[in-house]
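Undergrad: Here is a sequence together with a model predicted from it:
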Amino acid sequence: MRTEFDAELEDRLLRYAAIDTQADAGSTTQPSTAIQLDLSRLLVTELEAMGAEDVRITDYGVVLATVPGTVEGPVIGYLAHVDTAPQFNASGVKPVVHRNWAGSPIRFADAPDLVLSPETYPYLAEKQGDDIITASGTTLLGADDKAGVAIIMTMARHLLAHPDLPRPKLRLAFTPDEEIGRGVDPRLPADLGADFAYTLDGARLGEIEYESFSADGAVVKITGVSVHPGWAKGKMVNALHLAARLVAVLPQATMTPEVTEGREGFLHLYEMKGTAAETEMKFILRDFERDGLAAQGDLLRQACATLQAAEPRARISCEITPQYRNMRYWLEKDMTPVDLAREACRSVGLEPVSVPIRGGTDGSRLTEMGVPTPNIFTGMQEIHGPLEWISVQDMAAATCVCIALAGLGGRRG
């Protein structure tokens, strides 16, 4: 289905995606990279030009703005994040539009051997006739979450241009550093000032998500005994070898991302660096239930303790840090925001579907901090890699849902 929003959404995503906003988990600044503010400042300029109110960038890097209400009702927030994932190259993104895609495999100008095939990716096969946007093959696209940014900006522009449309006060927020788990500063809930909110950070058409992983991060540090290798017998303790032994005893066949799906959690080693003298390993722990997450932490601690007992000359530490919790724990107590989003979907001819997110959003933290924030689809697919793609028409459908949702909020006033 084509809408009046297609051209605007395409233009916005092409412009936003070309701006490098990659986050850096190793940085201690806020935001983690100054380049994220390049897009944030552009959004401020565009919001002011379209007539939004209270537009500003906070000192923790979040763009905030208001679409004034025309009727009484709950204050509704809409959020998306400006940063892109650090897992894959995000510099020099060259978006490509495959207009009125005919259904044949999509190839990439800068990576001729790369193929996006509808046979391999069934959801793509459903999008024949849509306008498909990809990158050029050597970078991710950044639809995660610049598609969400484009959708919210398009919605805001439309509502501001039509003051006759009923809606309550809307608050917009564009956050940095979501991809590295730092999108929600403790000051954001109060600054946002919303009764409830929605992140535009989901995938397939019609998805309204209110369950996410619960998440912890873990850092294991192994300090061995460094000795010249020529005279090391009986003296050296190789930290790299101990790290390899730790990986070997963890349940790789049943508890890693590459062998889990659905509601199964995982224990993921995503970074390891060091020398024979000292090695650091970084893990993420994910499960939909608190007990499952705690069991993963216990498993990792016990594996470290066993390794320490076997080699007392080494020093092995395991530090586990909470990251976010399943938003369902709070949303299931009051499903009003979820029910409104489902009603908005049906009002524009979509049947809503709710599936658990095998990840988290800024909404996970916001919900835990007192602002109920389910997640709405954008259409983004195969994120964090060179095959990332999105349908402009899926984005347009999400825009229609957001506008309808604002109208429903006004009628609830």
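TA: On my side now, so go ahead.

Undergrad: CA only for contacts and neighbour counts going forward, please
TA: Noted.

Undergrad: and the nearest residue to residue 221 once chain neighbours are set aside, helix, strand or coil?
TA: Counting by C-alpha to C-alpha, 6 or more residues apart in numbering, residue 280 is the residue found nearest to residue 221 once chain neighbours are left out, at 4.6 Å. What DSSP: H, G, I helix; E, B strand; the rest coil gives for residue 280 is strand.

Undergrad: Cross-check the contact I'm expecting between residue 280 and residue 274.
TA: Yes: with contact defined as C-alpha atoms under 8 Å, residue 280 reaches residue 274; the gap is 6.1 Å.

Undergrad: neighbour-wise, which of those two wins?
TA: Between residue 280 and residue 274, counted using other C-alpha atoms under 10 Å, residue 280 has the larger neighbour count: 19 against 15.

Undergrad: Report the contact partners of the more buried one.
TA: Counting by C-alpha atoms under 8 Å, 6 or more residues apart in numbering, residue 280 makes contact with 219-222, 272-274.

Undergrad: any idea which of the residues you listed is the one closest to residue 44?
TA: Nearest to residue 44 out of the contacts of residue 280 is residue 219 (C-alpha to C-alpha; 37.4 Å).

Undergrad: Second structure follows, compare the two:
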Amino acid sequence: MTDTVLDRLLRYVVIDTQSDPTSSAQPSTEKQKTLGRLLVDELLAIGLGDAHLDEHGNVYATLPANVEKPVPVICFCSHMDTAPDFTGTNVKPQIVRNYAGGDIRLTGDPNQVIRLANNPELNDQIGHDIVTTDGTTLLGADDKAGIAEIMTAVQALVANPGIPHGTVKVLFTTDEEIGRGADKVDLKKLGADFGYTLDGSTVGEIEDETFSADGVDIAISGVAIHPGTAKGKMENAIKIAAEIVARLPKEQAPETTEGRQGFIHPTDIAGSMEGAKLSFIIRDFDDKGLAEKEALLEQITRDVMTSFPGSSYTFTVKEQYRNMKVVLDQHPQVVDYLIEAVKRVGLDPVRHSIRGGTDGSRLSFMGLPCPNIYTGGHAYHSPLEWVSRQDMEKSVETIVELVKVWEERTTA
């Protein structure tokens, strides 16, 4: 197979793989397996004879080592699902050849414009070929650009047996966008020592730190009574929930924070006079900050409830993921070798903290230290998503160089 990374991206993005947070199954949508089966067929055609799709939709494959010395086994991972935030059905990828600068107006919806003012990274894309949608769907470069890059890099390694390398594992997961990407990964079967997710953005950025993350559910039981006779008796659960939200500190919200600042973010509210439920995500870069924000939220809830003596509440915290830097700092070579690979492809490496999480967050704490590599994609989860062909090619080069660094730095 001689497909380019662009060929692959264009083939993958037209397959609808949106995950569904309302489903308890994994994969949450069977259509994710459609892409998985295609990837297995392509991996087999490249020559990775053990490529297969498991019952959860995850794809596993192995590129055997071509050297005798015991090089650590490394894994490259991307996720197949696209975000539920915007439709991924009937994607029509467009290519702006030899981008000359300025805004990009999308062909399917003239109101959708990729504006230079909002995408300053476009200043570095003059002369590049920019892939977008027509403006009516998301593109799915998150994370099909990562998949295309891994597939193309593996293809290059097979086609060039003169490049010495250890064993390389390939892992494509489902349901990353709804926080379940690592739930059904079998690390024993995978058999890797270290991993790298291809799920980043701007080329040159190495993401070795994520938020630590928890979810909080607050269930409120109010006092329901006929409104005609409610004076002094009714305690409306909807109003209790609204008052909790109204008291949230404005300086600790996603829309008012940046950099290493964490936040308290309500994601859902539902209910009736009798009962209501609030859902939150809590984010911070260290566990202490996470605990402080959860304590603050519960204190707000207690304070509000004092005005409603007949009502009650439950406050449930669920751990989601933790800052992968805690694990990566114990294995500095994983990031050091990546920095070297980035330099070798002519980029300036920039260590970057993710205001979010990746499969690598969970995988790191499961025993697979796993920083994140750039894919070249931008404006994820929206119809304004875009990616440069040349940046994707740079990511492919980075994977190949990283494999070489691991082999070179391993002494027999």
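TA: Structure received. The shown structure was predicted, so the numbers you read here are calculated from the model rather than taken from an experiment.

Undergrad: quick one: TM-score?
TA: TM-score of the superposed chains, computed with TM-score structural alignment, normalised by the length of the second structure, equals 0.95; 408 aligned residues with a C-alpha RMSD of 1.7 Å.

Undergrad: lining up the contacts of residue 280 of the first structure with the second structure, which overlap?
TA: Among the contacts of residue 280 of the first structure, the contacts conserved in the second structure (both residues aligned by TM-score structural alignment, their matches' C-alpha atoms under 8 Å) are 219-222, 272-274.

Undergrad: Strands along the stretch 201-350 of the first structure, start to end?
TA: For the stretch 201-350 of the first structure, the strands defined by DSSP state E, counting those that start in this stretch cover 208-209, 214-223, 266-274, 278-287, 315-324.

Undergrad: most packed of these?
TA: Among these, ranked by average contacts under mean count of other C-alpha atoms under 10 Å, first place goes to strand 208-209 (a mean of 26).

Undergrad: what's in contact with that one?
TA: 202, 338, 341-342, 352-357, 374-377.

Undergrad: In strands only, show me these.
TA: Judged by DSSP state E, strands contain the following of those: 202, 375-377.

Undergrad: Can you tell me which of the contacts of residue 280 of the first structure is nearest residue 327 of the first structure?
TA: Nearest to residue 327 of the first structure out of the contacts of residue 280 of the first structure is residue 219 (C-alpha to C-alpha; 24.6 Å).

Undergrad: Which residue is the nearest non-sequential neighbour of that closest one?
TA: Using C-alpha to C-alpha, 6+ apart and skipping the chain neighbours, the partner closest in space to residue 219 of the first structure is residue 282 (4.7 Å).

Undergrad: Map the one you found onto the second structure.
TA: Counting by TM-score structural alignment, residue 282 of the first structure lines up with residue 279 in the second structure.

Undergrad: dump the residue contacts of its match.
TA: Going by C-alpha under 8 Å, 6+ apart, residue 279 of the second structure touches 215-218, 266-269.

Undergrad: Would you format those residues as TSV with distance to residue 104 of the second structure included?
TA: Output for these, formatted as TSV (distance: C-alpha to C-alpha, whole Å):
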residue	distance to residue 104 of the second structure
215	37
216	40
217	41
218	43
266	33
267	32
268	34
269	37
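
Undergrad: still on that earlier bit, quick check: the gap between the residue nearest to residue 221 of the first structure and residue 47 of the first structure.
TA: Between residue 280 of the first structure and residue 47 of the first structure the computed distance is 44 Å (C-alpha to C-alpha, to the nearest Å).

Undergrad: can you check residue 361 of the first structure too?
TA: For residue 361 of the first structure relative to residue 47 of the first structure (C-alpha to C-alpha), the value is 24 Å.

Undergrad: So for these two, which sits in the more crowded spot?
TA: residue 361 (26 against 23).

Undergrad: Return the residues in contact with the aligned partner of the more buried one in the second structure.
TA: In the second structure, the residue matched to residue 361 of the first structure (TM-score structural alignment) is residue 358. Going by C-alpha under 8 Å, 6+ apart, residue 358 of the second structure touches 176, 197, 199, 210, 372.

Undergrad: mind redoing it with 6 Å?
TA: By C-alpha atoms under 6 Å, 6 or more residues apart in numbering, residue 358 of the second structure lies in contact with nothing.

Undergrad: next one: residue 383 of the second structure
TA: Residues in contact with residue 383 of the second structure (C-alpha under 6 Å, 6+ apart) are 135, 137-138.

Undergrad: Also residue 222 of the first structure?
TA: The neighbours of residue 222 of the first structure, taking C-alpha under 6 Å, 6+ apart as the test, are 239, 278-279, 315-316.

Undergrad: Could you single out the nearest of those residues to residue 61 of the first structure?
TA: Comparing the contacts of residue 222 of the first structure against residue 61 of the first structure with C-alpha to C-alpha places residue 279 closest, at 33.2 Å.

Undergrad: So the closest one versus residue 302 of the first structure, what's the distance?
TA: Separation of residue 279 of the first structure from residue 302 of the first structure (C-alpha to C-alpha) stands at 18 Å.
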